[in-house]
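Undergrad: Any chance you can model this:
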Amino acid sequence: MDNRYSVQEFIQKTKQEDKGQGLFELETERILEINLDGDIWAKAGGMISYRGDIKFVREGILEHGIGKFFKKALTGEGTSLMKASGNGKLYLADQGKKISIINLEGESIYVNGNDLLAFESNLDWDIKLMKKVAGMLAGGLFNVRIEGSGMVAVTSHYEPLTLLVEPGSPVYTDPNATVAWSGNLQPEFVTDVSLKTFFGRGSGESIQMKFEGSGFVVVQPYEEFYAAEQQ
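TA: Coordinates of the predicted model:
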């Protein structure tokens, strides 16, 4: 009898295993395991399973102050967060996207709001709406600035690529393919009519993000369009 496809073989190949990596653990490339003992913030709707005593609370409108409330109203539901509290194992995923864990050590990072999966509750965060492109890119473009010491989980379609930004050698990216960048960089939006038919395929196809200085920017081999752009 061929045991390659037996139930036991399937379980053996796919069962959860403790890797002893700490609070955030990549159970697979596309499933994040959180060994919860306290609180974490996660993308609303990102929970696929849990075990233990865990409570979920959707982010309160005024929990983080009136300033964030107004910015949240402008950015829509893309940054909706939930707080998971308690003890147990929590499993998160986002449409099968690849997950990367970044451990901040007193550093800061900007993450596209669509690509933020989870982060430790002790980290400071703030929503940043890029107003200059709100009229150029349908639905605008927003990101979350995270700072402090702790774990952040970000997602990307397929494998991410990190490009180093060096003085005198700016890096240009497609806004829809940009996942994250170092907190010390302030991207500038530029247009190049000559690239209109070559750079991107969305409504903002002639717009690029220009990164100058010293730092890094993370891109994915995929253009992530927002609901407003797809209509």
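
Undergrad: CA atoms for contacts and neighbours, from now on please.
TA: Noted.

Undergrad: which helix is the longest one in the protein?
TA: The helix that spans the most residues within the chain, counting by DSSP state H, is helix 66-75.

Undergrad: Following up with a second sequence; could you model it the same way so I can compare the two?
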Amino acid sequence: MHSTLFAHVPVESTGRYTLQNPQLLKVEIGQGNGAVLARQGAMVAFEGQVDFQSQYKNRTWRNVERMAGERLELMKVKGAGQVYLAHYAQHIHVMDVGGGVTVGSGSVLAFDSSLGVGIVAVDSAVEVASAGAYNLELTGSGKVALLTSGEPLVLEVTPETNICADADAVIAWSTTLRTQMQAPTSTSAVWRRKGATGEGWEMQFQGRGHVLIQPSELLPPQHMRGGAFGFGLRGNSMGGSRN
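TA: Prediction:
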């Protein structure tokens, strides 16, 4: 058999996470490493003795999911071997969590189970039911694999340079940043999905850190209620998932 397809063989590496191409990730399981938590259905192939289990979530986590109307179903991957992960051919980026990262649940592919997991919820006083719904706050020593639609852009935030971004394009940000949602300038546009300008809800970042955005906008926030045109996000350490 002869084909250019045979140029696409596994990339060898001693690291735990290795990109095979921009849209396919190989994860080494075992060899002294703990388990990996990955989004359910992301496995496209594996080698060796690898076990996949549904990840338990406590009652607080499930309650937050129900109220937010959004769910991130995780599976625990353990054993010994290699697992190949992908999700709708989105671009994959592996990063160290470092001082902490907050990420939209829909942009998570996998992360080390040793990381601490908290939930950052939209301020309930404003009752915006789907402005990202909820986000995961990852802390500790370890890595996370993120998904973007297209090649992303990293923006640095400093006290002198505050950053605003379309809420539907934001993927992740440093947990050190202060975050606030802002409505379109036209009050009548608040009640329409994109308003007269074509722009929807914006996220404002202040402090010192970084923001990761993608060159694609998801569906804008819907089911908006309440009279306020600006609101904050607040972090709640609810249902941390550790292993």
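
Undergrad: tm score of chain vs chain?
TA: Superposed pair, TM-score by TM-score structural alignment, normalised by the length of the first structure: 0.83. Supporting alignment: 213 aligned residues with a CA RMSD of 2.3 Å.

Undergrad: what does the longest helix of the first structure contact?
TA: Among residues not part of helix 66-75 of the first structure, those counted as contacts by CA atoms under 8 Å, 6 or more residues apart in numbering are 61-62, 79, 126-129, 139-142.

Undergrad: From those, which land in strands?
TA: 126-129, 142 (DSSP state E).

Undergrad: Throw the residues you listed into CSV and include neighbour count and distance to residue 169 of the first structure, thanks.
TA: Formatted as CSV, the entries for those read as follows, by neighbours: other CA atoms under 10 Å; distance: CA to CA, whole Å:
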residue, neighbour count, distance to residue 169 of the first structure
126, 15, 29
127, 21, 28
128, 19, 25
129, 18, 26
142, 25, 25
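
Undergrad: okay, those in CSV with distance to residue 162 of the first structure next?
TA: As requested, these are exported to CSV (distance: CA to CA, whole Å):
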residue, distance to residue 162 of the first structure
126, 23
127, 22
128, 21
129, 23
142, 20
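
Undergrad: Of those, which is the nearest to residue 86 of the first structure?
TA: Ranking those by separation from residue 86 of the first structure, with CA to CA as the measure, puts residue 126 on top at 24.2 Å.

Undergrad: how about residue 45 of the second structure, what's its match in the first structure?
TA: In the first structure, the position corresponding to residue 45 of the second structure is occupied by residue 49, as judged by TM-score structural alignment.

Undergrad: sorry, back to before: and the longest helix of the first structure, which residues are buried?
TA: Using 16 or more other CA atoms under 10 Å as the test for burial, helix 66-75 of the first structure gives 68-69, 72, 75.

Undergrad: Need the counterpart of residue 168 of the first structure in the second structure.
TA: Residue 168 of the first structure maps onto residue 160 in the second structure, with residues paired by TM-score structural alignment.

Undergrad: what about its match, how many neighbours?
TA: Neighbouring residues of residue 160 of the second structure were enumerated by other CA atoms under 10 Å; the total is 9.

Undergrad: cool, the one 4 residues further on as well?
TA: One way to gauge burial is a neighbour count; for residue 164 of the second structure, by other CA under 10 Å, it gives 18.

Undergrad: In this structure it contacts residue 205, no?
TA: Yes: under the criterion of CA atoms under 8 Å, residue 164 of the second structure is in contact with residue 205, at a separation of 6.3 Å.

Undergrad: can you give me the strands for the first structure?
TA: Listed in chain order (using DSSP E), the strands of the first structure are 24-28, 31-43, 47-58, 81-92, 98-112, 116-120, 124-129, 142-156, 161-165, 171-173, 178-182, 188-191, 207-211, 215-219.
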